[in-house]
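Enquirer: prediction below, plus the sequence it came from.
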Amino acid sequence: METDFLVIGSGIAGLTYALKTAKQHPDMSVMVITKTQADETNTKYAQGGVAGVWDEEKDSYDKHIEDTLIAGDGLCNREIVEIVVKEGPERIREIIGYGAQFDKNEQGEYSLGKEGGHSENRILHHKDVTGKEIERALLEELKTIPNIRLVNHCFVVDIITQHHMGYLVTKSTTDITCYGVYVLNRQTNQIEKVLAKITLLATGGCGQAYRTTTNPRIATGDGVAMVYRAKGRIENMEFIQFHPTALFEPGVSPSFLITEAVRGDGGILRNKDGEAFMERYDPRKDLAPRDIVARAIDNEMKRTGTEYVYLDCRHMDKEKFIHHFPNIYNKCLSIGIDVMQQMIPVAPAAHYSCGGIKTDEWGRTSIQHLYACGECASTGLHGANRLASNSLLEAMVFGHRCYLDAIGKIAKISFEKNIPDWIALSTMEPREMILITQSQKELQQIMSDYVGIVRTDVRLERAMKRLDLLFTETEELYRSAKVSPQLCELRNLISVGYLIVKGAQFRKESRGLHYNTDHTEKSPLLQNIIL
């Protein structure tokens, strides 16, 4: 198969780019590949909303920029922050133009929410399912574009570079080039090659590296792992954001998210004794940035010997709560919790990767003809900690910027015809699927126990030793068994786990989402860690 523009991933970042390139070049082909259904993305599970300066009488670009820089704890790229904040409102208007509906107040104006780390109300939302509404609007728009081909149930195994043509490719190779991808067609169980002039990775996050996560099961860090194998640049993977308030349900995965907007509307965190504890940790109390709130909850749980704390919404207006958070209200009710009568048990869960594939201001990676945007990319916006509701904004802005850069280059790029077919290392089915499933459980336990909210040098060293063994075992299995999505996801998660641990070992300080009790001070000299 050949396509001019290839998009891996069907979330907000990938679909924004696909729609724009297809409309700009109706004579060219655009292919979007997703490993399950088109709407099964991290975007779909984003509850809170999208941040943007909307009310310019009360808010300003400078305020949003400053809030983002403060949350990022000194590691944001200010130029990128300014780009995203200033270009964001126009991208939001485009999404509205596609049909996305955001909540309005009685006066017909957009109802703007407030979340942790924000100094003003600037969050546009659709009840508590904002991401799902945006995904719906984008997919509806996609149906109207004839030159976009949406391919479901195809798992991308690797991006194709000179390495697959027999050339030696190392980190020092300056002209690594992407020619397309190898995909496992889940309906035929055959590995096929898809050649492309330009490829965009919009593969989402890696929350499944942890035992407790708000991410869907598809979030296995595929894009980051593929680029790392292709000798591309990865940065800042140690900054894994734990959402402070996931609904505590033992044994349930993924965890149900209790959006930060609940605290924005007045929800209060309390420990097992009913004490509102956040005032002891930060003057912003329950609306401090997520890294601070997650560490505070972690400390309260350890101090009191409990597995969760409580989110108290009992004082909030019932009618307004049900209107704004209908899914949360019904979910809690389904497990016997009436949020107007009882407090919600919550605990932190792995939520968002602030690092990823290193890109420049146009979404270009270190590999030629390969772009990345969305959660799999490290653009420089988030620094050491993401400001709430900046992720959907970033995805839209960089989907647009990738499109602008790509359409200026596509005419000068030709298909590489000398690409070999995939060479199967083995055609044998895995004898025991437990070898894969158990290794993934081991990985998640290692990452959760040793590389969580609070870290130490000893824990990181132990995690690396365990990961080395898992890597060796899994590579042996990969060489001896037929390729499957489960095996590929395990390989990718192990690579992601390694990158998180390695970045954490290099960072001899505590900053943002990375907190190491052996190095509690910030280092003025330490910037981005590139692997």
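Expert: That came in fine, so what should we check first?
Enquirer: contacts, neighbours, all on C-alpha from now
Expert: OK.
Enquirer: so what's the residue count around Gln342?
Expert: 15 (other CA atoms under 10 Å).
Enquirer: now for the closest residue to it other than its chain neighbours: which residues touch it?
Expert: Nearest residue to Gln342, sequence neighbours excluded (CA to CA, 6 or more residues apart in numbering): Arg314, at 6.8 Å. Taking CA atoms under 8 Å, 6 or more residues apart in numbering, we find Arg314 in contact with Val339, Met340, Gln341, Gln342, Met343.
Enquirer: just the buried residues of these.
Expert: Taking 16 or more other CA atoms under 10 Å as the criterion, what is buried in the contacts of Arg314 is Val339, Met340, Met343.
Enquirer: let me see the contact set for the residue lying closest to Pro89 once chain neighbours are set aside.
Expert: In this structure, Pro89 finds its nearest non-sequential neighbour in Gly52, 5.6 Å apart by CA to CA, 6+ apart. Neighbouring residues of Gly52 by CA under 8 Å, 6+ apart: His64, Val85, Gly88, Pro89, Ile92, Arg122, Ile123, Leu124, Leu393.
Enquirer: identify the farthest-apart pair in these.
Expert: His64 and Ile92 (15.3 Å; CA to CA).
Enquirer: compare the two (neighbour count), which wins?
Expert: More neighbours surround His64 than the other of His64 and Ile92, with 25 against 21 (other CA under 10 Å).
Enquirer: Ser353 contacts Phe239, correct?
Expert: Yes: taking contacts as CA atoms under 8 Å, Ser353 lies within contact range of Phe239: 6.4 Å.
Enquirer: dropping in the other structure now:
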Amino acid sequence: MTEVLNHLAGRVAIVGSGLAGLVTALRLAPQPVMLITRAELGAETSSAWAQGGVAASLGEDDSADLHLTDTLAAGDELCDAAAAASILRQAPTAIAMLESFGVTFDRAANGAFSLGLEAAHSRRRILHVGGDGSGAAIVCALVEAVLRTSSITVLTGFEVRRLLVEEGIVCGLLGATRNGTAILPTSRVVLATGGIGGLYDATTNPIGNFGQGIMLAARAGAELADMEFVQFHPTALDSPKRPLALVSEAVRGEGATLVNERGERFLAGEVRAELAPRDVVARAVSAELARGGRVFLDGRTALGSRFASRFPQIDTLCREAGVDPSCELIPIRPAAHYHMGGIATDENARSTLQGLWAVGETASTGLHGANRLASNSLLEAAVMGMRAAQDIAGMATVAPRRVRGIALPGPADVSAVRQIVSRHLGVLRNAGAIHGAIASLLQLAESEGPASDPAMVALLIAVFASMRRESRGAHARTDFPLKLAYAERRKMRLDEALEIARTTASHPLARSA
């Protein structure tokens, strides 16, 4: 039996409790909102696992313009420059907002912010909380603020499986709860559901995150953008543990180097060497592994005995894997880490579907382009959460339309999809692999089985990848190794992607893959 939550009808529904969702809920106060999460508040979120911190141009030698220059360079000519400039200019406001909710950023002895350096940044501009535990500390402070805010009703154990739409307008949510099926009637939904790392075997993300927000928005008819761009963090701790532990870019920012099993610094000839953009480093590491070699992070000289005090969380993770980073090499490998693509949104986080907003990693604002600049993600989540809240608060309340229930899809199973994605849509791609992925994923996506929803998200990545016949940023094709002279962001809806997938699946390359 389906329970209709009429006592909560009409409230803004925020799906997801990472940084973006928490900020949106807090900034909407005192307007009543529902904060919906399948796990406990703040749990199973990539935000809570972030080590690097928040990028903000607050140093005396820094500016929003310099931050923008670095962002555009890392984004490999595919950022929306206007959107990026607008978001980066709000960094001081975002930091002040986070502090107002109890976040305590690390400061130097003189009281100034303690600013770290990460790859592809030309200035020290990374704010941390508690060293390398920034994400967890920020989420913890925001969760405490949410629990103190009476206008926010938290609904845990609610897994949203479909958006309900009538005449192109959002009218509710359909989900599974501890008590069965439930419908929440609402005309205003904010998706803050995180990324797609769970589609890959090697990932630093919560393994249950397969792109649920993208799936919900796509099935409801919203436009998607830049789905092919999956960022692989080049230095995940190489171990049997899943998800893989992350060895933050900040370790290289403090002088650690990358070496292969022969002791060679194979990135020494690159501009900025180990601090080159992530796509450059990930490709170089992948090439070393592809030839049968191994890759290590060497912090013995740069950090040595200081490693544990500077990076206590990473030190613990290394020691759990049997490595003492103060005096031993840290084995690393690339792992799926961040998705630059997602639900296409405007400057106020609105999607193309009336009544639907998207914030955080599930959205694609144009800030990141083809390759995210380190630590811009938490900044974007904070800024866009503020903007979504402001946009919604300025709208007249609309009574939700009459909700017509649909059958509740079963729980998702990513296992079959994960094998296909890990094999065919990794750091290095080619037409044969992409076409093979499309053929396999299309069958799963069009079925009604447990793999359908994650296969749909993976299929979108593959279709977008098939259409970008160049190597740019995080999208590297061995059959098209060069960049085109001109490139632009690509946007499309699910029905368009399915039409392309069906045509591609009949291609000889797909049948032979």
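Expert: On my side now, so go ahead. Quantities reported herein were computed from a predicted structural model and do not represent experimental measurements.
Enquirer: superposed, what's their TM-score?
Expert: For this chain pair, the superposition-based TM-score is 0.91 by TM-score structural alignment, normalised by the length of structure 2; 483 aligned residues with a CA RMSD of 1.6 Å.
Enquirer: I'd like the contacts of Gly52 of structure 1 laid out as TSV, including distance to Val156 of structure 1.
Expert: Shown next, in TSV, are the contacts of Gly52 of structure 1 (distance: CA to CA, whole Å):
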residue	distance to Val156 of structure 1
His64	37
Val85	32
Gly88	30
Pro89	33
Ile92	30
Arg122	37
Ile123	34
Leu124	34
Leu393	26
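Enquirer: tell me which of those residues fall in strands.
Expert: Ile123, Leu124 (DSSP state E).
Enquirer: name the SS class of the closest residue to Gln190 of structure 1 other than its chain neighbours, please.
Expert: Nearest non-adjacent residue to Gln190 of structure 1, counting by CA to CA, 6+ apart: Leu184, 5.7 Å away. Using DSSP: H, G, I helix; E, B strand; the rest coil, the structure places Leu184 of structure 1 in strand.
Enquirer: list the contacts for Leu184 of structure 1?
Expert: For Leu184 of structure 1, counting by CA under 8 Å, 6+ apart, the contacting residues are Cys154, Phe155, Val156, Val157, Gln190, Ile191, Glu192, Ser484, Pro485.
Enquirer: tell me which of those are still there in structure 2?
Expert: For these, the contacts that persist in structure 2 are Cys154, Phe155, Val156, Val157, Gln190, Ile191, Glu192, with contact defined as both residues aligned by TM-score structural alignment, their matches' CA atoms under 8 Å.
Enquirer: now which of those would you call buried?
Expert: Cys154, Phe155, Val156, Val157, Ile191, Glu192.
Enquirer: any idea how far the second one lies from Thr36 of structure 1?
Expert: In other words, Phe155 of structure 1. Noted for Phe155 of structure 1: a distance of 8 Å to Thr36 of structure 1, by CA to CA, to the nearest Å.
Enquirer: Pro250 of structure 1: neighbour count?
Expert: The burial count for Pro250 of structure 1: 9, using other CA under 10 Å.
Enquirer: what distance do you get for it to Tyr179 of structure 1?
Expert: Taken as CA to CA, the span from Pro250 of structure 1 to Tyr179 of structure 1 is 45 Å.
Enquirer: next: Ile423 of structure 1.
Expert: Applying CA to CA to Ile423 of structure 1 and Tyr179 of structure 1 gives a distance of 17 Å.
Enquirer: and what of Asn236 of structure 1?
Expert: 26 Å.
Enquirer: and these two? Which one has more around it.
Expert: Higher neighbour count among Asn236 of structure 1 and Tyr179: Asn236, with 29 against 24, using other CA under 10 Å.
Enquirer: wait, the more buried one sits on Val501?
Expert: No: at 10.6 Å, Asn236 of structure 1 and Val501 do not qualify as touching, with contact defined as CA under 8 Å.
Enquirer: just the strands in the stretch 151-300 of structure 2 please.
Expert: Assigned by DSSP state E, counting those that start in this stretch, the strands in the stretch 151-300 of structure 2 fall at 152-156, 159-166, 169-177, 180-185, 189-191, 224-225, 230-237, 257-260, 295-298.
Enquirer: can you list contacts of the fourth one?
Expert: Counting by CA under 8 Å, 6+ apart, strand 180-185 of structure 2 makes contact with 1-6, 8-10, 171-176, 400-403, 405, 408, all of which sit outside it.
Enquirer: what's the angle between that strand and strand 169-177?
Expert: If you take axes from the mean of the first three to the mean of the last three CA atoms, to 10 degrees, strand 180-185 of structure 2 sits at 160 degrees to strand 169-177.
Enquirer: ok now strand 180-185 of structure 2, how far from the chain's centre?
Expert: 27 Å (CA atoms, centre = their mean, to the nearest Å).
Enquirer: cool, and the shortest one?
Expert: Using CA atoms, centre = their mean, the distance from the centre of strand 224-225 of structure 2 to the centre of the chain it belongs to is 14 Å.
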